[in-house]
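Undergrad: next comes the sequence, and after it the predicted model I'd like to discuss.
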Amino acid sequence: MNRILTISSLTKRFGSLVAVQDFSLTLDKGDVVGVFGANGAGKTTLIRMIIGLTKPTSGEFTIATGCRIGYMSQSFSLVGTLTVMENFEFYGALYNLPQQEFIDQRDRFITHFKMEEYLNVRTDRLPAGRKQLLAFSISRLHSPTLLLLDEPTSGLDLLNRKRLWEAVREAAEEGIAIMVSTHYLDEAYYCDKIVMMERGAIKAYGDPVNLANKAGGNLINLFLEEMR
């Protein structure tokens, strides 16, 4: 079965504020779906509901049986008092990874993100961009089936944004289903499908190229039109 995630009419209200409204979506193996929107559009609340940190007001979602979930939050969830290498070891043990699998995965991300010079640096002393790349690596360490990334490239320079998206596409080629929230519209073309959110509701959904063509070849035009 290729279906990993099914979201049906998911809604979250905080008092009178509707954070996510009637959100429906499916995600299959190897899919990369980008969720775009301004700050406060509901992107983070959506992801927090899927991983169980926030309870929906109504609606439902189902995740494939036996699915392993990887999650990267905006706060990174790293252990600041540990070094980069120690963070890898801590999470490798937490995930109960076999030793060789852990070493292979760890070394793969160290090499891809060029972390060698930072391995013995405490995580709370890393540059912000390096923390993000480490947090992404940790979210992938246990080879998840479903990967949820909450604004993983926010604040990264262009080179490291490219490296991270290359790693996302590589994960998709391995069959991992991926949902990425972001506000960088130029990243839409790394995605198979995109969702544009405003005030918790889906305003546009589809292939980014097709959506851009409908808006005169420019996703920014579509975004501005839908956000009115």
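TA: Looks like it arrived, so ask away.

Undergrad: use CA for all of it now, contacts and neighbours both
TA: Will do.

Undergrad: what helix or strand is residue 205 located in?
TA: For residue 205, the host element (DSSP states H and E) is strand 201-206.

Undergrad: actually residue 85, not the one I typed
TA: Using DSSP H and E, residue 85 falls in helix 84-94.

Undergrad: give me the neighbour count for residue 14.
TA: Residues near residue 14, counting by other CA atoms under 10 Å, number 9.

Undergrad: put this next to the first one:
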Amino acid sequence: MKYMIELKHLRKKFCTQVVLNDIDLNVKQKEIVGLIGPSGAGKSTTIDTMLGMEKADAGMALVLNTQMPNRAVLGKIGYMAQSDALYETLTAHENLKFFGRMKGVTGDRLDEEIMHTAQVVELTADLNKRVVNYSGGMKRRLSLAIALLGQPELLILDEPTVGIDPALRRKIWHELNTIRTENRSVLITTHVMDEAELTDRVALLLGGKIIAFDHPKKLEQDYGVKTIEDVFLKAESEMDQ
């Protein structure tokens, strides 16, 4: 079985605080995996450690079967961080063109991808506006469009739908499902429990530990509840007992 991401016994602490405690997580090819949990649970730290932006204290983290950080592997990933990293004095189109070229996309293909990704995130009419004049939600949408450029084998999206209205969120999830059908994979973090229902598998992260990891319907069945939110609440209460 081909794993796009494979984390084994991953551990990370800052000073004396253990942020990730023996994390096991994997993402298969042609799969959308959700990583959910409240703010401060360790979702972003999991991604940062996985990508080599933070050094793990123990365990193994492989991305595309490679220990990170690795520049060649980064070129195959579409990464959207929790905070936007955009050139605000440039227009959205100029940002997309710059980052597309950084990913090796040029010519007509780049123009086509810019128009497609702008359409997905509903920024087509605002491509020629300077990013400094964008709202926070528009910047998130532009960051997502940049991550989609280059048709990456793996998308790693950290809270991509924050500040995005429900109709556009549905459109974005349609795009993610299309990506899955193309034998590509997605790891997405969110605190929106409804989004977890749309994944192939979902990992519940609490207090630096993954307390459950399976298909959403399987987790609901195992915990005897109807929604992933109820799974999370029940698993959390069981941890506290």
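TA: Good, I have the coordinates. On a predicted model such as this, the values are computed, not experimentally measured, just so you know.

Undergrad: TM-score for this pair?
TA: Scored against TM-score structural alignment, normalised by the length of structure 1, the superposed chains reach a TM-score of 0.94; 228 aligned residues with a CA RMSD of 1.5 Å.

Undergrad: ok so, going back, in structure 2, what stretch matches the helix holding residue 85 of structure 1?
TA: Under TM-score structural alignment, helix 84-94 of structure 1 corresponds to residues 92-102 of structure 2.

Undergrad: and that stretch, which residues are buried?
TA: Buried residues in stretch 92-102 of structure 2, counted by 16 or more other CA atoms under 10 Å: 92, 93, 94, 95, 96, 97, 98, 99, 100.

Undergrad: what sits against the fourth one?
TA: With contacts defined as CA atoms under 8 Å, 6 or more residues apart in numbering, residue 95 of structure 2 is in contact with 86, 87.

Undergrad: and the strand holding residue 205 of structure 1, how far from structure 2 on average?
TA: Here the mean offset of strand 201-206 of structure 1 against structure 2 after fitting is 0.6 Å, by mean CA distance after the TM-score superposition for structure 1.

Undergrad: quick one, what contacts the most centrally placed residue in structure 2?
TA: The centroid of structure 2 falls nearest to residue 157 when counting by CA atoms, centre = their mean (1.9 Å). By CA under 8 Å, 6+ apart, the contact list for residue 157 of structure 2 reads 78, 79, 80, 81, 144, 186, 187, 188, 189.

Undergrad: corresponding residue for the first one in structure 1?
TA: Residue-level alignment of residue 78 of structure 2 against structure 1, with TM-score structural alignment as criterion, gives residue 70.

Undergrad: in which helix or strand does that match reside?
TA: Using DSSP H and E, residue 70 of structure 1 falls in strand 69-72.

Undergrad: is residue 33 of structure 1 in contact with residue 182, as I believe?
TA: No: the pair residue 33 of structure 1 / residue 182 is not scored as a contact, 10.7 Å apart, by CA atoms under 8 Å.

Undergrad: surely residue 20 of structure 1 touches residue 42?
TA: Yes: the criterion here is CA under 8 Å, and residue 20 of structure 1 meets it with residue 42 at 5.5 Å.

Undergrad: which neighbours do the two share?
TA: Joint contacts of residue 20 of structure 1 and residue 42 (CA under 8 Å, 6+ apart) are 199, 200.

Undergrad: OK, contacts around residue 226 of structure 1?
TA: Counting by CA under 8 Å, 6+ apart, residue 226 of structure 1 has contacts 203, 204.

Undergrad: which position in structure 2 pairs with it?
TA: So residue 226 of structure 1 corresponds to residue 235, using TM-score structural alignment.
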